[in-house]
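Novice: Here you go, sequence then predicted model.
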Amino acid sequence: MASSILEKSPLKIRLCGPRGFCAGVDRAIQIVVLALKEYGAPVYVRHEIVHNRYVVEGLEAKGAIFVEELDEIPVEHRKQPVVFSAHGVPKSVPEDAEARNLFYLDATCPLVSKVHKQAMRHQRLGRHVVLIGHAGHPEVIGTMGQLPPGTVSLIDTIADAEAYVPEDPDNLGYVTQTTLSVDDTAGVIAKLQERFPNLTAPSADSICYATTNRQEAVKEAAPGCDLFIVVGAPNSSNSKRLVEVALRAGAKRSLLVQRASELNWDEIGRIGTLGLSAGASAPEVIVDEIIAAFKDRFDAEIELAITAEETENFLVNRELRNVPLTVDDMAWVNGARA
């Protein structure tokens, strides 16, 4: 039972902005919702459309079926669309889809696609590609899969950059995963540039605007926080980076939380200042859920920490642009489903 108002201790909640869904995530979810409206269930999705179980389970309830490989799609459903996730896929995946006569819709974030093009440009100009990113992440697998075998090397840490021995140290070009820590990546790039002065940068920063903006807001809010909570999934790279950024920026503790039900109130204890943000694949409804849980136990006051305004909007696939989105559809896409 919730404590009475007289027993509640004061709490300042520093709520970060921007937070939550980015334009690429919003577009990817719209693509699945629109495909379900246009073609009916089931709509298959290769890999989690975005790294958030709340979103995935909601889409499953609407008729989406998530698979890891295209051979999981039954023969009788091959006329139904299959959507590729926002993280991007290797070139072999659409080739496989075409070989199976599957109708596919690519929900790759346009900013990830831009990294693919930058990597391919390096390779086309004869440079060996250095990809800064985390091994095994779907985005890294997708980017490496744009290039012929042996033309790309993966670097994760400064130690990797220190140990890297390329065949031609004067003919390298780098790109990065879009969801990395800005500060960590700067250190890796600096080490590579120190060792390989002729290293060629991409034509534009590979870390996406949403990742950078969310990290800057966390840096603004974190100093002096007794606890900093990031709403996000454990397999969400950008969400995990926000936890690290909060600690480095001065938060005493930082947690990654998927739902309010995961909060351990005994471990949280008595706190005076809480920082709160959400990764780019976390819907706002869960942020509201977390705030409500703290208001139930504390006399909480919201303080906004806004460092940027985001106005980006990415168009969905041409095949879906004439499918109407209702107010209810948009509310669902924006994370407000019940």
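Specialist: Yep, that arrived. These numbers were taken from a predicted model, which means no experiment stands behind them.
Novice: For the rest of this, base every contact and every neighbour count on C-alpha atoms.
Specialist: Will do.
Novice: which stretches of the chain form helices?
Specialist: For the chain, the helices defined by DSSP state H occupy 23-39, 53-62, 92-99, 110-124, 138-144, 158-163, 182-195, 209-221, 237-248, 265-268, 284-295, 327-333.
Novice: List the contacts of the fifth one.
Specialist: Read that as helix 138-144. For helix 138-144, the external contacting residues (CA atoms under 8 Å, 6 or more residues apart in numbering) are 87-91, 112, 115-116, 119, 131, 133-135, 152, 177.
Novice: Also the shortest one?
Specialist: Around helix 265-268, the neighbours that count as contacts under CA under 8 Å, 6+ apart are Leu227.
Novice: Run the chain-centre distance for that helix.
Specialist: 28 Å (CA atoms, centre = their mean, to the nearest Å).
Novice: What of the last one?
Specialist: A distance of 21 Å separates the centroid of the chain from that of helix 327-333, by CA atoms, centre = their mean.
Novice: Packing partners of that helix?
Specialist: helix 23-39 (3 or more CA pairs under 8 Å, 6 or more residues apart in numbering; DSSP states H and E).
Novice: Inside strands: which ones of the contacts of helix 138-144?
Specialist: Leu131, Val152 (DSSP state E).
Novice: Neighbour-wise, give me the winner out of the contacts of helix 138-144.
Specialist: Using other CA atoms under 10 Å as the neighbour criterion, His87 leads the contacts of helix 138-144 with 29 neighbours.
Novice: and here's the other structure:
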Amino acid sequence: MLNTSPTKPDKPVLTIRLCEPRGFCAGVDRAIQIVVLALKKYGAPVYVRHEIVHNRYVVEGLETLGAVFVKELADVPADGQPVVFSAHGVPKSVPAEAAERELLYLDATCPLVSKVHKQAQLHVKRGRHVLLIGHRGHPEVVGTMGQLPAGTATLIETEDDVAGLMPEDPAMLGFVTQTTLSVDDTAGIVAALAARFPDMAAPSSESICYATTNRQEAVKAAAPGAEVFLIVGAPNSSNSMRLVEVATRAGALAGHLVQRATDIPWAIIGAGSTIAMSAGASAPEVVIDEILDAFRARFDVRIELVRTAEENENFPVMRSLRDTPLTNADMAFVNGDNRPVVAFGGN
């Protein structure tokens, strides 16, 4: 029988430059793994002070497993269950309060954030006033400032702040930075500080973390000529927001932050376009796949991989959790490769 049904036209072509590295970093992997391992070892609930990482998909997935997210330690009952501190780090007062209440706590602070804490403390030990380059109110900044005695640190957010800085002893200054800043913005602030205070001491090693730098370099390589640059991440994720800024500065005509496929700005994405895509360090790969699938439903998608670095870093969890086994499904969730319901179904 002759088929007289109309033929469907071919989908229009869309080129997507997909950045690599993108998404989860070793610090995020470690933090999520700590919560999953704690749930395995101690059972639910496991309390988590603040978002373990800045991504609602991850947070909601952990909630389905029995994690309970709280704002402060005062919200944690004395029921013998552990509380986990987020990857962004906490002030010294938080573990001190936990110890005073005899709470079992697990510190998921990223080792690279802990390194900044130590660098800041070393400046103070050597008699320097600390200049912390970062964003006011960000949990990492709150945590770093909370490592130091009152009055020994000043937050620097912009080059204008540098111009208005009047230290007691210009010869005794040392700086550190939030790990998730724009490399270029930070370089400008550091240069301005060095011009005013030539005796200022630098940290013993770079404060901005490898993952932040690597993702920004990949975005710079993919941005020129892209009509739209999509960054998968959360609006409260500093490193994701910096990627949007880097994309537009590097040549993309428009940069957009998207949390899920429902956020794709379809109105400005036309047939034959070249767009680019990356993801912040707390965005799971499953969300990236979801967004790519949404594009494939509308377009004949051609993927161009833009790879600028290879990441093999691995940060081990604390000793108390290392003997707790993880299944392949557990690891799929930890690595952001599966949806929580699928990854943990039947376990």
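Specialist: Structure's in. What do you need? Computed from a predicted structure; not experimentally measured.
Novice: Drop the TM-score for these two in here.
Specialist: The TM-score (TM-score structural alignment, normalised by the length of the first structure) is 0.97; 333 aligned residues with a CA RMSD of 1.1 Å.
Novice: about what we covered before: from the contacts of helix 138-144 of the first structure, which is closest to Ile229 of the first structure?
Specialist: Taking CA to CA as the measure, Ile229 of the first structure lies nearest His134 of the contacts of helix 138-144 of the first structure, at 22.9 Å.
Novice: Tell me the residue in the second structure aligned with the closest one.
Specialist: Following TM-score structural alignment, the counterpart assigned to His134 of the first structure within the second structure is His135.
Novice: so who does that match touch?
Specialist: Per CA under 8 Å, 6+ apart, neighbours of His135 of the second structure: Val141, Leu155, Ile156, Glu157, Gln178.
Novice: give me that answer again for 7 Å
Specialist: Counting by CA atoms under 7 Å, 6 or more residues apart in numbering, His135 of the second structure touches Val141, Glu157.
Novice: now swap in Ala271 of the second structure and tell me
Specialist: Contacts of Ala271 of the second structure (CA under 7 Å, 6+ apart): Pro12, Val13, Leu14.
Novice: cool, Asn238 of the first structure as well?
Specialist: Taking CA under 7 Å, 6+ apart, we find Asn238 of the first structure in contact with Thr179, Leu180, Thr211, Gly279, Ala280.
Novice: what would these look like in CSV with distance to Thr108 of the first structure?
Specialist: What follows is those, written out as CSV (distance: CA to CA, whole Å):
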residue, distance to Thr108 of the first structure
Thr179, 14
Leu180, 17
Thr211, 16
Gly279, 18
Ala280, 14
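Novice: related to what we said a few turns ago, out of the contacts of Ala271 of the second structure, which one sits closest to Asn314 of the second structure?
Specialist: Leu14 (35.1 Å).
Novice: which position in the first structure aligns with the closest one?
Specialist: Looks like Leu14 of the second structure aligns to Leu11 there (TM-score structural alignment).
Novice: any idea how far the aligned residue in the second structure for Thr179 of the first structure is from Pro284 of the second structure?
Specialist: With the correspondence set by TM-score structural alignment, Thr179 of the first structure lines up against Thr180 in the second structure. Here Thr180 of the second structure is placed at a distance of 17 Å from Pro284 of the second structure (CA to CA, to the nearest Å).
Novice: so what's the closest residue to Glu220 of the first structure other than its chain neighbours up against?
Specialist: In this structure, Glu220 of the first structure finds its nearest non-sequential neighbour in Ala305, 6.7 Å apart by CA to CA, 6 or more residues apart in numbering. By CA under 7 Å, 6+ apart, Ala305 of the first structure lies in contact with Arg14, Leu15, Cys16, Gly17, Ala217, Glu220, Ala221.
Novice: Name only those of the residues you listed that count as buried.
Specialist: Arg14, Leu15, Cys16, Gly17, Ala217, Glu220, Ala221 (16 or more other CA atoms under 10 Å).
Novice: List the residues that contact the spatially closest residue to the fourth one that is not a sequence neighbour.
Specialist: In this structure, Gly17 of the first structure finds its nearest non-sequential neighbour in Ile306, 4.4 Å apart by CA to CA, 6+ apart. Taking CA under 7 Å, 6+ apart as the criterion, Ile306 of the first structure is in contact with Cys16, Gly17, Pro18, Ala217.
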